[in-house]
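# Sharing a model prediction with you, sequence too.
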Amino acid sequence: MKVRTTDDRGAVTELAMKARWVYGATGYYRYDKGYTPHFEGCDDFAGDIVHPQQWPENYDYSGKHVVVIGSGATAVTLLPAMTAGPDAAAHVTMLQRAPSYIMAQPRVDALSLKLTKLFGTVRGYALTRRKNIWLDQSFVKLVQMFPRAGRAVIRHYTKKALPADFDVDTHFNPPYDSWDQRLCAAPDGDFFRALSDGKASIVTDRVARFTKNGTLLASGRELKADVIVTATGLHMRFCGGVEQSVDGKPVVLPDAVTYRGMLLSGVPNWVVALGYTKSSSWTLKVGLTSRYICDLIKHMDAHGDEIAVAVPEAGMSTRPLLDLTAGYVMRSMDELPRQGTRLPWRTLTSYRQDAKLLKGELFDRRLRFSARTSTQGSAAVHRSSSPVPSEGGEL
């Protein structure tokens, strides 16, 4: 494996490393470049155009009129941040093509503080953790089972957080059900407070082109701006863009299937750390993945195995890896591995289901082991006739 690093001065260093396992804890975003669609007239705009992923160091937007294009988590975070403090912008307008679901959430968990006070730090934290897992999963499950009721509940709290005359039905009425895409959380309702105070506003429309003074919308209205922030999305990059190969043959990621949501079929000893996209924290699944892989390596060491490779059944049905319809996911669907339609190839979206599964058998016949000296190669059938239970599960 070759690792290439670049320092602050642009100097490139290349290292050759050997390892028995690779743990890809890179997420699935490309961090050096964000997604920006083509906008006509970019060269005509007299102000600055900034993408959040290339934000200039110490950039001064104080006293300026800012248009933030986008309605995702980045835009929802930028709007209150740029309207707060002594260096605040004169006004921030969030220009969205379509609305998103946004809900206020307390910045401080009051119940957690009470539990810690009553039961101590360790037990209080454990109870808080269980409470949060249960609440997250219950909320997501309910709004997916009853999407109309979920939309009504979110709308109720949105109206409550905004002035009575705010046009909620235009600016907070997404064309999809909640959790078809991620729901944005506003700590202590800071997003809604900025709108209520008049420091920020929302416009729901499409960009026709950029002009010298701002953006011309499809409706014919022009938004004046000194700064345009293109919070227009992300690129996805699996395993940090590492070029994978097995025995000299490049790995075609769309042809691979995930085993238990963490191993890539046909790729020996390669783990991907993928968290939950809907309910629960991302790190909950990563914790389970780490525990499972530790148990698997211990088992292999005990039996003299060096290679583990997942082998799917021929002609197995598959589906997209991620269960989201967000633009950045749809744009990259053909570049990602896939998942199966049944276990162990199906990627679970519930922490409780995953914890229960990973407390069971450590592996099955689809995961095959061998030693490097084996003449059967990396696809040799595992030696254990009966899979052993994992020590993993809930952390």
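It's in. Residues are numbered from 1 along each chain as shown.

# For the rest of this, base every contact and every neighbour count on C-alpha atoms.
Noted.

# what's near enough to touch residue 37?
Remark: with contacts taken as CA atoms under 8 Å, 6 or more residues apart in numbering, residue 37 is in contact with residue 232.

# That one in helix, strand or coil?
coil (DSSP: H, G, I helix; E, B strand; the rest coil).

# tell me which element the residue nearest the centre of the chain is part of?
For the chain, residue 277 is the residue whose C-alpha lies nearest the centre (CA atoms, centre = their mean; 5.9 Å). Remark: residue 277 resides in no helix or strand, with elements defined by DSSP states H and E.

# And the helices in this protein, which stretches?
Counting by DSSP state H, residue ranges of the helices within the chain are 73-82, 110-145, 147-161, 168-171, 190-196, 282-303, 327-332, 351-358.

# Would you mind getting the angle between the longest one and helix 147-161?
Direction vectors for helix 110-145 and helix 147-161, defined by axes from the mean of the first three to the mean of the last three CA atoms, to 10 degrees, enclose an angle of 140 degrees.

# Report the distance from helix 110-145 to the chain centre.
Taking the mean C-alpha point of helix 110-145 and that of its whole chain, the gap between them comes to 22 Å (CA atoms, centre = their mean, to the nearest Å).

# Check it against this one:
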Amino acid sequence: MSSDDVDVLIVGAGLSGIGAACHLRRRRPGSSILLLEGRDRIGGTWDLFRYPGVRSDSDMYTLGYAFRPWTGARSITDGESILDYIRATAAEYRIEHRIRFGTRVTGARWNSAQARWTVSAVHDGTEVTYTCGFLLVCSGYYDYRHGYRPDFAGLESFRGAVVHPQQWDPDLDYAGRQVVVVGSGATAVTLVPAMARSAAHVTMLQRSPGYVLSLPARDRWALRLGRVLPSRWVYGLIRWKNVLRMSLFYELSRRRPTTVKRLLRKGVRARLGTDYDLRHFTPRYEPWDQRMCFVPDGDLFAAIRSGRASVVTDTVESFTPSGIRLGSGAELAADVVVTATGLELLPLGGIEFEVDGVPVDVSRSLAYKAMMLDGVPNLAFCIGYTNASWTLKCDLTCDYVCRLLDHMDARGYRQCRPRNTDPAMPRLPAIDFTSGYIRRGIHRFPDQGPRAPWRLRQNYLLDIAALRFGSVSDGAMEFTGAGR
């Protein structure tokens, strides 16, 4: 077997790609692996995003890998610390030398007679190919090349600086200047308190409010237990504590939304005082119809209360030379505008797939266990949860792939593919979220069905039962040898 022909080829060397490689190293040390990374460094999202204050939007006890404890002091931590954690994990499991950097995957062709994928990629402007028995796509679900920015009227007339967080300019000087952050999601609530430390003033301009909840930056239970227990025990206990807490909070939000909204408003009121206009933190949708924003130690609220930041709920009518004219007719003065307006979705890294010469339309496919495609052999992909940590689901996906490969090896199979035998099965969107970035791009993703194993349940506890302990031979998975 050549260095370009491996048992498992992994697309992406970010949080999930490095995790996948480590799972294979631990569970299947005899399998040859290779990672193809389009960028020039490890880290994916955590190396790409360099905007002020970039941090985790999940606690590190669940965002960290199941097999490697997070030992940092902060539970919600900065992007550089997360990047260091990914790099250290890759070094510990000797993954770096198995990564081909600057190699962007463009296509993958499956040949049933050979039971192999031929993967096309571009490196330094030249097309290169690799072959593998199993393809694992860990490229996330958004386009790394650019973020989403609406077509703002009059943008060309604005005399200040405009920057998108995904393409942050490290030379941008906003100290002592008026800053407007357009957006209300996780990126916006991170940027505002970070920029407010040196800007003259930061205004978060939102078309509609989102739910924001303050969480401690340091987990006090982890600090207490860390004095008497080994770090691995502490990590496991706090991980499960946080999983259960978030699962209960999500279920309560869906079953008793009025109660949860009242509790969230009470939390904002406690941080901002009785005289603050709560309409800026009172969304029109129910909790978890969109992803909730978490702020460590209430830093966003502290910036607002200090007067260094403020929130305006309005629409952008147009840019002017000196700022933004709002739908209400008011104008916001600005020297710098940050368009924290979201992502562009890109399913499975934009790879074009073929199975025995027939193109695969990912948007018309049905997702099996939210990790494989109906009728597509020896292919899996990692997509995290929307209501919990990304890594929780990716760990389960990689664990399942190892079990699947073990099952095939033990029985002499070379091919596995999910098969939906019900052509009348109703189709549902893969992600049931109302966020703008989801609505813009969800039509490009595979659908889900109304029942297992075609249903994405967004429930870690149920997925543990199905992916870690459930049979891989479940009636929907078809196994064959080469050429059959």
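Sure, I can see it. Quick caveat, the model's predicted, so the values are computed rather than measured.

# coming back round to it: residue in structure 2 matching the residue nearest to the centre of structure 1?
Under the alignment defined by TM-score structural alignment, residue 277 of structure 1 corresponds to residue 386 in structure 2.

# That match contacts residue 291, doesn't it?
Yes - distance between residue 386 of structure 2 and residue 291: 6.5 Å, which falls inside the contact criterion (CA atoms under 8 Å).

# ok, back up a step: contacting residues around the match of residue 277 of structure 1?
With contact set as CA under 8 Å, 6+ apart, residue 386 of structure 2 has these partners: 291, 458.

# quick one: it from residue 417 of structure 2, how far?
Distance of residue 386 of structure 2 to residue 417 of structure 2, computed by CA to CA, to the nearest Å: 26 Å.

# swap in residue 105 of structure 2?
Between residue 105 of structure 2 and residue 417 of structure 2 the distance is 22 Å, computed by CA to CA.

# Looking at these two, which has the bigger crowd around it?
Here residue 105 of structure 2 and residue 417 are set side by side on neighbour count (other CA atoms under 10 Å), and the busier one is residue 105, at 24 against 20.

# Where is the longest strand in structure 2?
Longest strand in structure 2 by number of residues, with DSSP state E as the criterion: strand 126-137.

# how many neighbours does residue 118 of structure 1 have?
Applying other CA under 10 Å, we find 11 other residues in the vicinity of residue 118 of structure 1.

# what does it align to in structure 2?
Taking TM-score structural alignment for the superposition, residue 118 of structure 1 sits opposite residue 228 in structure 2.

# What of residue 70 of structure 1?
Residue correspondence to structure 2 (TM-score structural alignment): residue 70 of structure 1 is matched to residue 183.

# Pretty sure its match sits against residue 337.
No - with contact defined as CA under 8 Å, residue 183 of structure 2 does not reach residue 337; the gap is 10.8 Å.

# what touches both of those two?
Once CA under 8 Å, 6+ apart is applied, it turns out that residue 183 of structure 2 and residue 337 contact no residue in common.

# Please tell me how far the aligned partner of residue 401 of structure 2 in structure 1 sits from residue 369 of structure 1.
For residue 401 of structure 2, the aligned position in structure 1 is residue 293, judged by TM-score structural alignment. When CA to CA is the yardstick, residue 293 of structure 1 and residue 369 of structure 1 sit 14 Å from each other.
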